[in-house]
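Chemist: All I have is the shape, not the residue letters:
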């Protein structure tokens, strides 16, 4: 546990200093109920190493920690036969809504007619083929 931060809420949860409702734990990750319970079963998965967000993962860390996403998603889905979908999200950085600076994945069960919406917009009319190509080319050059 030497890879944890002293004042991070999620590191405190991993160390057992702050109570939580565990749904899964192994040597790599810890998954627990989100107290906000956007929908019943809403859970978080965190690495047992302090990593700020996905931008900071090495390829090896991504393979080590993120491999559990399907396992946790399926266990949550099996908890209630009325679950028809699931939002699996992460907020990376404060401008994206990240509040706790320890990487975490949200698993939000979805039910038909639950009334939740996602904050997206369609800006397709603002872009030309040249605009799309320029953006794609610039991103591709970073690989």
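Modeler: Structure's in. What do you need? Keep in mind it's a predicted model, so treat the numbers as computed, not measured.
Chemist: Please make it C-alpha for all contacts and neighbour counts, starting now.
Modeler: OK.
Chemist: the strands in the protein, which residues?
Modeler: For the chain, the strands defined by DSSP state E occupy 22-25, 29-33, 43-47, 83-89, 105-111.
Chemist: Next one for the comparison:
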């Protein structure tokens, strides 16, 4: 099945568009967590973040940051904002085209990101940090 976000970018599928530039498109989420839930997608198809150019990845987050500020001013209930990007099925990605959620939050809403209960050892954290530094 063809990517729904690519179809939206090409205007072959409906969306409530709110921002467009050369690199990204932003629109309202069809299944919002809360009113004002927005999505920012790169115009080029990439399944995960590693598939995007650095410039396209930066632009997704720059526009997301701007929209997070704007959503606080438009009259939807918004006491905070989550920027959420799931990269891979195990991370909860359901549409396999990179997309950043901009989610207005308020006390008592039902959206939950449940962190793990395991606390990592300093040794494990230092090991991961060392491997990331080496790969950079």
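Modeler: Happy to help now that I have it. These figures come from a predicted structure and were not determined experimentally.
Chemist: TM-score of the superposed pair?
Modeler: In this superposition the chains share a TM-score of 0.88, using TM-score structural alignment, normalised by the length of the second structure; 136 aligned residues with a CA RMSD of 1.9 Å.
Chemist: which residue lines up with residue 37 of the second structure in the first structure?
Modeler: The alignment partner of residue 37 of the second structure in the first structure, by TM-score structural alignment, is residue 42.
Chemist: What about that match, how many residues nearby?
Modeler: 21 (other CA atoms under 10 Å).
Chemist: Identify the residues contacting it.
Modeler: 33, 34, 36, 106, 107, 108, 109 (CA atoms under 8 Å, 6 or more residues apart in numbering).
Chemist: who touches the residue nearest to residue 87 of the second structure when sequence neighbours are not counted in this structure?
Modeler: Computed as CA to CA, 6 or more residues apart in numbering, the closest residue to residue 87 of the second structure that is not its neighbour in sequence is residue 48, at 5.4 Å. With contact set as CA under 8 Å, 6+ apart, residue 48 of the second structure has these partners: 87, 88, 96, 97, 98.
Chemist: Not counting its neighbours along the chain, what's nearest the fourth one?
Modeler: In space, not counting the residues next to it along the chain, residue 97 of the second structure is nearest to residue 47; the distance is 4.4 Å by CA to CA, 6+ apart.
Chemist: now stretch 52-62 of the first structure: which residue numbers in the second structure?
Modeler: Taking TM-score structural alignment, stretch 52-62 of the first structure hits residues 47-57 over in the second structure.
Chemist: now swap in stretch 9-23 of the first structure and tell me
Modeler: The aligned range for stretch 9-23 of the first structure in the second structure is 4-18, by TM-score structural alignment.
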